[in-house]
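Enquirer: Sequence and computational prediction follow.
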Amino acid sequence: MADRELEEIGEDNTLLLVDDEEPFLKRLARAMEKRGFAVETAGSVAAGRAYATARPPAYAVVDLRLEDGSGLEVVETLRETRPDCRVVVLTGYGAIATAVAAVKIGAMDYLSKPADANDVTAALLAPAGDLPPPPENPMSADRVRWEHIQRVYELCDRNVSETARRLNMHRRTLQRILAKRSPR
């Protein structure tokens, strides 16, 4: 770990990670601890909000879609309890609308999964107003399409007919897409 990273983190190195995907949460927590952060984890909106209220951290990484609600609720709580908290929103379902909503309520940055600890650290420690560098391994067009279809499918409560109607797609075509593995 570089001394420069410790200087950038500052004296208050508390970091709250909120994600309902436990293996990812544990991996990211270990990686962020190695980078000098004092990490606390939460697996739900309720746990994230409780931690943010009791001990507001200096930094936070919040998954957008959690089993019990939206991670934006945690971001709002963090903004109320600690306005200077540097928040990064993570999600597996990248969309412009949610990115705009996250930034409007106070998130500094918005990263699509799979984001590694280096991406997260760079986003948390980026000077205010700096534009992040372009991703080194952006999602392919096929992957972006697949992610969008999955998102709409989930929003339609996994109803194939309704999803096909909203995507203006034939139902059988959608069923074939959903049956395949995700593209890289």
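Expert: Received the coordinates, thanks. Owing to the predicted nature of the structure, the values given are computational and were not obtained by experimental measurement. Residues are numbered from 1 along each chain as shown.

Enquirer: drop to CA atoms for contacts and neighbour counts, all remaining ones
Expert: OK.

Enquirer: Show residues contacting the helix ranked longest in the chain.
Expert: Of all the segments assigned as helix in the chain under DSSP state H, the longest by residue count is helix 141-155. Taking contacts as Cα atoms under 8 Å, 6 or more residues apart in numbering, the residues outside helix 141-155 that touch it are 92, 93, 94, 159, 160, 163, 167, 177, 178, 182, 183, 184.

Enquirer: A further structure is provided below for comparison with the first:
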Amino acid sequence: MSEKPVLMIVEDDTAFAKALGRSFERRGYEVHLATNLDETTQALQQINPSHAVVDLKLNDNSSGLDCVQALHAHNEDMLIVVLTGYASINTAVEAIKLGACQYLAKPSNTDDIEAAFGHVAGTETVSFTNRSTSIKTLEWERIHEVLAETNFNISETARRLGMHRRTLARKLEKQRVK
């Protein structure tokens, strides 16, 4: 009989982490949760995960990339998937360089993550989407990128984007982030 795969989830949204953890437990994984780099390194002293799911942006202003690096240093064969609501090419490349096997944009579910664990080797037959990105989507992504850079300071974000603070507040009110 084979052992259960051991999964480390590094996510600062505890409700999401617990739900994801329960879903993986139903699939036969032994799940351990951490919310930041310190908790991750402490857990690694007692467990040896074979899989990990890491959020890119953590609440304590630390980067999930630090966790990816620590997890990969602990076990080079660990399958690490990075999840993020702030997907960018730069962070995807860095995550892969630091040891992640896949990089997924949120929202992603257990099926997506498990498929990413199984899709470690790249493929040249990936299909390209013909859907172009709208100006509104690009604007929305840029606003959120700058919001994250400024630790969600509306006034500083508006200044950096060259728009009035109330205009930015109205744009954010139209499409609430949940």
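Expert: Sure, I can see it. What you see is a predicted model, and the numbers here were worked out from it, not measured in a lab.

Enquirer: Farthest pair within the contacts of helix 141-155 of structure 1?
Expert: Greatest spacing in the contacts of helix 141-155 of structure 1, by Cα to Cα: 159 and 184 (24.8 Å).

Enquirer: related to what we said a few turns ago, can you tell me which of the contacts of helix 141-155 of structure 1 are buried?
Expert: Using 16 or more other Cα atoms under 10 Å as the burial test, those include 93, 94, 160, 163 as buried.

Enquirer: Would you mind giving those as JSON lines with distance to residue 25 of structure 1 and secondary structure added?
Expert: Formatted as JSON lines, these follow (distance: Cα to Cα, whole Å; DSSP: H, G, I helix; E, B strand; the rest coil):
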{"residue": "93", "distance to residue 25 of structure 1": "17", "secondary structure": "coil"}
{"residue": "94", "distance to residue 25 of structure 1": "19", "secondary structure": "coil"}
{"residue": "160", "distance to residue 25 of structure 1": "31", "secondary structure": "helix"}
{"residue": "163", "distance to residue 25 of structure 1": "30", "secondary structure": "helix"}
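
Enquirer: Structure 1: which residue goes with residue 167 of structure 2?
Expert: Taking TM-score structural alignment, residue 167 of structure 2 has residue 173 as its aligned residue in structure 1.

Enquirer: Now do the host helix or strand of its match: which elements does it pack against?
Expert: Assigned by DSSP states H and E, residue 173 of structure 1 belongs to helix 171-179. Contacts defined by 3 or more Cα pairs under 8 Å, 6 or more residues apart in numbering; DSSP states H and E place helix 171-179 of structure 1 against helix 160-167.

Enquirer: with structure 2 superposed, average distance for the helix it packs on?
Expert: For helix 160-167 of structure 1, the mean distance from the matching residues in structure 2 following superposition reads 3.2 Å, by mean Cα distance after the TM-score superposition for structure 1.

Enquirer: Which residues does that helix contact?
Expert: 149, 152, 153, 156, 170, 171, 174, 175.

Enquirer: Which residue in structure 2 occupies the aligned position of the fourth one?
Expert: Under the alignment (TM-score structural alignment), residue 156 of structure 1 maps onto residue 150 of structure 2.

Enquirer: Enumerate every residue touching its match.
Expert: Contacts of residue 150 of structure 2 by Cα under 8 Å, 6+ apart are 156, 157.

Enquirer: State the distance from it to residue 65 of structure 2.
Expert: Relative to residue 65 of structure 2, residue 150 of structure 2 is positioned 19 Å away (Cα to Cα, to the nearest Å).

Enquirer: Now the terminal residues of stretch 153-165 of structure 1, how far apart.
Expert: Counting by Cα to Cα: the opening and closing residues of stretch 153-165 of structure 1 are 11 Å apart.

Enquirer: Quick one: residues contacting residue 48 of structure 1.
Expert: Counted by Cα under 8 Å, 6+ apart, residue 48 of structure 1 has contacts 16, 18, 41, 42, 74.

Enquirer: Among the residues you listed, which ones are in strands?
Expert: Here DSSP state E is the test, and those give 16, 18, 41, 42 as lying in strands.
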